[in-house]
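Asker: Got a predicted model here, sequence first, then my questions.
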Amino acid sequence: MGIKSFMGKRAAPEKPTETRISVRDYMTENLVTFREHENIMDVMEKLIKHGISGGCIVNEKMELLGMISEGDCMKEISDSRYYNMPMSDLTVGKRMVKNVQTIDGNMNVLEAARKFTEMKFRRFPILEDGKLIGQISQRDVLRAAIKLRSHTWAH
């Protein structure tokens, strides 16, 4: 005589709902952008006003021309004081970083985290068909990790 179990049939474990994990799902789309001809002082004011540490420089077709950061502005302040040059005639185009690293919107957001740590950048622009469609920051990746943890990672 065998031992009988009094446990009922166990339900199959629930599959977690599929969580979207591409960079595109976590990028910021409503960006503060700048133009090449803007004065560096105006850019600094916008950075402070919007509480951001940098942004993309685009043309009228939303094609990416470069990036400007607080650090770039700090360098300008330092150089202007050192060389006794007025900042009032300095444009973003003269200080922006032109060789910009972008990130694929379809990349897994966890892969993006690795790219952030390897390259030491604070943000990456995302292009589609040559046009700026968004930007992902370190903070966006942190938000994604928190959201993903609640769906997929062991607590």
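Answerer: Nice, I can see it.

Asker: Please make it C-alpha for all contacts and neighbour counts, starting now.
Answerer: Will do.

Asker: Check the secondary structure at the most centrally placed residue in the chain for me.
Answerer: Nearest to the geometric centre of the chain sits Ile136, at 2.0 Å (C-alpha atoms, centre = their mean). Counting by DSSP: H, G, I helix; E, B strand; the rest coil, the backbone at Ile136 sits in strand.

Asker: Please determine how far the closest residue to it other than its chain neighbours is located from Val43.
Answerer: Leaving aside its sequence neighbours, Ile136 sits nearest to Met27 (C-alpha to C-alpha, 6 or more residues apart in numbering; 4.6 Å). Distance, Met27 to Val43, by C-alpha to C-alpha, to the nearest Å: 22 Å.

Asker: what does Val92 give?
Answerer: Noted for Val92: a distance of 8 Å to Val43, by C-alpha to C-alpha.

Asker: any residues in contact with both of those two?
Answerer: The contact sets of Val92 and Val43 overlap at Phe34 (C-alpha atoms under 8 Å, 6 or more residues apart in numbering).

Asker: List the buried residues for stretch 31-42?
Answerer: Applying a neighbour-count criterion of 16 or more other C-alpha atoms under 10 Å, the buried positions in stretch 31-42 are Thr33, Phe34, Arg35, Glu36, Asn39, Ile40, Met41.

Asker: Switch the residues you listed over to CSV; also include distance to Leu65 and secondary structure.
Answerer: Listed next are the buried residues of stretch 31-42 as CSV, based on distance: C-alpha to C-alpha, whole Å; DSSP: H, G, I helix; E, B strand; the rest coil:
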residue, distance to Leu65, secondary structure
Thr33, 11, strand
Phe34, 10, strand
Arg35, 9, coil
Glu36, 8, coil
Asn39, 16, strand
Ile40, 16, helix
Met41, 19, helix
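
Asker: Presented hereafter is structure B, for comparison with structure A:
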Amino acid sequence: MGIKSFIGRRVKPNKGFSEKIKVSDYMTRNLVTFRPEQPVIEVIEILLRKNISGGPVVNSRNELVGIISEGDCLKEISDCRYHNHPMEDVTVEQHMIKEVDTIDGDMNVLDAANKFLESKHRRFPILENGKLVGQISQRDVLNAAMRLKGQSW
């Protein structure tokens, strides 16, 4: 009565298949973006209305300048209450994360999964020629995995 392994026969993956699973195939291109001069109170309203947890901040040339998240907004709410000053005058630029990690749209989506695990980020913007073209989230990677579950990784 030993332990039996029910691992199926290993199948060789199709040559080159995993290299074709690119981030750009699964990233979101139609993004909600924010501007540095935008009031944080407006960002909070948009986050709630769109049911998102944050988004990229771009300048007038669509160049990525930061990321703002629910956590950044929560910190501002707390600071405003503590210091008793109105939120209407507080801008995204004052509270966004300015050092943003990005990934390449040509990266394998499974390698992107590892980047998420290493970094603890919830999203990565994707740039082309310095311009924001999309974003991949942990959810996008999960969707890719579900679409590919019947195929060899």
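Answerer: The structure has been received and is ready for your questions. Treat the numbers as computed from the prediction; the structure is a model and nothing was measured.

Asker: so what number do they get for TM-score?
Answerer: Once superposed, the chains reach a TM-score of 0.86 (TM-score structural alignment, normalised by the length of structure 2), with 140 aligned residues with a C-alpha RMSD of 1.8 Å.

Asker: Pull the distance from the longest helix seen in structure 2 to the chain's centre.
Answerer: Ranked by residue count and defined by DSSP state H, the top helix of structure 2 is helix 70-83. Centroid displacement of helix 70-83 of structure 2 relative to its chain, using C-alpha atoms, centre = their mean, to the nearest Å, is 22 Å.

Asker: mean shift of that helix relative to structure 1?
Answerer: Superposing on structure 1 and averaging over aligned pairs (mean C-alpha distance after the TM-score superposition for structure 1), helix 70-83 of structure 2 comes out at 0.7 Å.

Asker: what does that helix rub up against?
Answerer: The contact list for helix 70-83 of structure 2, computed with C-alpha under 8 Å, 6+ apart, reads Val40, Ile44, Leu47, Ser53, Gly54, Pro86, Met87, His95, Met96.

Asker: Share the number of residues neighbouring the last one, please.
Answerer: Think Met96 of structure 2. For Met96 of structure 2, the neighbour count with other C-alpha atoms under 10 Å is 21.

Asker: From what I see, it and Pro56 are in contact.
Answerer: No - checked against C-alpha atoms under 8 Å, the pair Met96 of structure 2 and Pro56 is beyond contact range at 9.1 Å.

Asker: which residues are in contact with both of the two?
Answerer: Gly66, Ile67, Ile68.

Asker: mind checking how far the second one is from Asn143 of structure 2?
Answerer: For Ile67 of structure 2, the distance to Asn143 of structure 2 under the criterion C-alpha to C-alpha works out to 23 Å.

Asker: Which parts of structure 1 are helices?
Answerer: 23-26, 40-50, 70-83, 92-95, 109-119, 138-151.

Asker: Same list (these) but as a markdown table, adding distance to Glu128 of structure 1.
Answerer: Compiled in a markdown table, the helices of structure 1 are given as follows (distance: least, C-alpha to C-alpha, whole Å):
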| stretch | distance to Glu128 of structure 1 |
| --- | --- |
| helix 23-26 | 11 |
| helix 40-50 | 25 |
| helix 70-83 | 26 |
| helix 92-95 | 23 |
| helix 109-119 | 17 |
| helix 138-151 | 19 |
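
Asker: Let me see the contact set for Met96 of structure 2.
Answerer: Under the criterion of C-alpha under 8 Å, 6+ apart, the contact list for Met96 of structure 2 reads Val57, Gly66, Ile67, Ile68, Ser69, Asp72.

Asker: Could you do Ile68 of structure 1 as well?
Answerer: Here Ile68 of structure 1 is in contact with Gly54, Gly55, Cys56, Ile57, Val92, Arg95, Met96, Val97 (C-alpha under 8 Å, 6+ apart).

Asker: Give me the nearest residue to it, chain neighbours excluded.
Answerer: Counting by C-alpha to C-alpha, 6+ apart, the residue nearest Ile68 of structure 1 is Met96, at 4.9 Å.

Asker: can you tell me which residue in structure 2 aligns to the one you found?
Answerer: Aligned by TM-score structural alignment, Met96 of structure 1 pairs with Met96 of structure 2.
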